[in-house]
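1. can't give you the sequence, but here's the structure:
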């Protein structure tokens, strides 16, 4: 199953949702697709969707899928990578009224350079990447939380002395 999540920013991401609908209509995507469509005004015709998911719904869908197609938000990307999902990220772009600037280009680029995800900049690249991603091997996310907490505790202990 493919989970499409476009975040909760107050911007539409219609071009991604339209492209996925087209690929399903043309039978180029044959697996089940579910989307969290956010503030987009496009209503998918060929796959199930909900505008917003609560935390439990989001986790249920995330657990069910093997691929995630997402915008370039760090939370969405990190959440999917932590779950070991194959991630395709497409940045929201200012020129399409999808965000206030193009910062997601840099975010997506960095995650791809670290070999955690596949990046596409144009929705027309989606079909090929959906097919190819099955064979991609990505880095496994390893939490650094304990090391960060240890570092903070050491710093606090030095300050207190």
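-> On my side now, so go ahead. Here the structure is a predicted model, which is why all the values come from computation and not from measurement. Residues are numbered from 1 along each chain as shown.
2. could you use CA atoms for every contact and neighbour count after this?
-> Fine.
3. what does stretch 31-51 rub up against?
-> Residues from elsewhere that reach stretch 31-51 (CA atoms under 8 Å, 6 or more residues apart in numbering): 1-14, 17-18, 21, 24-25, 52-53, 61.
4. how about a cut-off of 10 Å?
-> Residues outside stretch 31-51 that contact it (CA atoms under 10 Å, 6 or more residues apart in numbering) are 1-25, 52-53, 58, 61-62, 65, 67-70, 98.
5. put this next to the first one:
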């Protein structure tokens, strides 16, 4: 779709900032983290934006503020294509339960999700595209990543810090720790890293210790890493639900990640440094092809 005909609507954060730097037309909606006082502002902003732009087609993962925008745009007559995030393996996202019902077409990225959204087209996971590139020959040190979720991930920071003190993780160590206040003197710590800095840190690191976020895992796999992963959980107050554990388990079954529990030992680092397996060939369509097909069926492929 030509750049002049598209707009990105998203919540505040580094992804929207990167899109704007890339020259895209980006509108930031008020942050909506499921708190009632944020609901009115997000709905009002979505209504203003839809009235201004009159979108014909909305393609979205439907998360947070975007879910509200999707509902308003659908009510105004827009065609809606919903793509469930690749982080969802066995159950729907909270926003997906609503957005999928409103959508004219639904796309999912794991076979198990075909029974969750019966009308959905099952696609190859974006996360597995381009997996298997060799690790850079000059890669060195360790990168620890907790992601951009607003809740601290003290469990992962504590486990990584203990492994660093025991000499398990190769130095130098760079750690993106979010709002955590767990001491980690062995590492160069950052609350957050800009997308360019994160991409560079991933590419140059030998070992990656990560939360179970799909974006972080995808970036690691594309650069030849087998990340050591601890998923955020609801029971520890680290996320809304346990989808990161589900994704971690799915990828561990295929040998693409090293799953952690409560400690990080030399055996985890050894496993992380073994070459990645190539994903098995899949007869399923890519997300790109499935989206193009959905748009064509809706009469919107030439927009």
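-> Thanks, I have the structure now. Since we're looking at a predicted model, the values are computed, not measured.
6. about what we covered before: so which of the contacts of stretch 31-51 of structure 1 belong to helices?
-> If you go by DSSP state H, these have 14-25, 58, 61-62 in helices.
7. please enumerate the helices of structure 2.
-> Per DSSP H, structure 2 carries helices over the ranges 14-21, 36-53, 65-75, 94-102, 154-165, 195-204, 214-222, 243-253, 266-272, 287-297.
8. how far apart are the last one and its match in structure 1?
-> Same thing as helix 287-297 of structure 2. In the superposition with structure 1, the average deviation recorded for helix 287-297 of structure 2 is 4.0 Å (mean CA distance after the TM-score superposition for structure 1).
9. how about residue 148 of structure 2, what's its partner in structure 1?
-> Mapped onto structure 1 by TM-score structural alignment, residue 148 of structure 2 lines up with residue 8.
10. just give me the match in structure 2 for residue 109 of structure 1.
-> Checking TM-score structural alignment: residue 109 of structure 1 goes with residue 249.
11. contacts only, for residue 56 of structure 1.
-> residue 62.
12. what residue lies at the spatial centre of structure 1?
-> Centroid check for structure 1 by CA atoms, centre = their mean gives residue 70 as the closest residue, at 2.7 Å.
13. how close does that residue sit to residue 112 of structure 1?
-> Taking CA to CA, to the nearest Å as the measure, residue 70 of structure 1 falls 13 Å from residue 112 of structure 1.
14. what's the overlap in contacts for the two?
-> By CA under 10 Å, 6+ apart, the residues touching both residue 70 of structure 1 and residue 112 are 87, 88, 89, 119.
15. as TSV, these with distance to residue 39 of structure 1 and neighbour count would be great.
-> Formatted as TSV, those follow (distance: CA to CA, whole Å; neighbours: other CA atoms under 10 Å):
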residue	distance to residue 39 of structure 1	neighbour count
87	22	27
88	20	25
89	18	30
119	22	26
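16. want to throw those into CSV with distance to residue 102 of structure 1?
-> Formatted as CSV, those follow (distance: CA to CA, whole Å):
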residue, distance to residue 102 of structure 1
87, 20
88, 18
89, 14
119, 14
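17. so of those residues, which ones are in strands?
-> Counting by DSSP state E, the part of those found in strands is 87, 88, 89, 119.
18. ok, so of the residues you listed, who is nearest residue 134 of structure 1?
-> Looking at these and their distance to residue 134 of structure 1, the nearest is residue 87, at 10.4 Å (CA to CA).
19. which residues sit in contact with the equivalent of the closest one over in structure 2?
-> Correspondence of residue 87 of structure 1 to structure 2, assessed by TM-score structural alignment: residue 227. Contact partners of residue 227 of structure 2, counting by CA under 10 Å, 6+ apart, are 143-144, 206-212, 216-221, 256-259, 268-269, 271-273.
20. what about the residue mapped onto residue 53 of structure 1 from structure 2, how many neighbours?
-> Matched to structure 2 by TM-score structural alignment, residue 53 of structure 1 sits across from residue 193. Number of residues near residue 193 of structure 2 (other CA atoms under 10 Å) recorded here: 19.
21. could you find the closest non-adjacent residue to residue 193 of structure 2?
-> What sits nearest to residue 193 of structure 2 in space, not counting adjacent residues and going by CA to CA, 6 or more residues apart in numbering, is residue 176, at 6.8 Å.
22. so how far is residue 54 of structure 1 from the counterpart of the one you found in structure 1?
-> Alignment note (TM-score structural alignment): residue 176 of structure 2 maps to residue 36 of structure 1. Plainly put, residue 36 of structure 1 is 10 Å away from residue 54 of structure 1 if you go by CA to CA.
23. those two: which is more packed in?
-> residue 36 (22 against 7).
24. if I look at the more buried one, how far off is residue 135 of structure 1?
-> Distance from residue 36 of structure 1 to residue 135 of structure 1, by CA to CA: 26 Å.
25. over to residue 24 of structure 1?
-> Residue 24 of structure 1 sits 21 Å away from residue 135 of structure 1, going by CA to CA.
26. the more surrounded of the two?
-> Comparing residue 24 of structure 1 with residue 135 by other CA under 10 Å, the one with more neighbours is residue 24, at 18 against 8.
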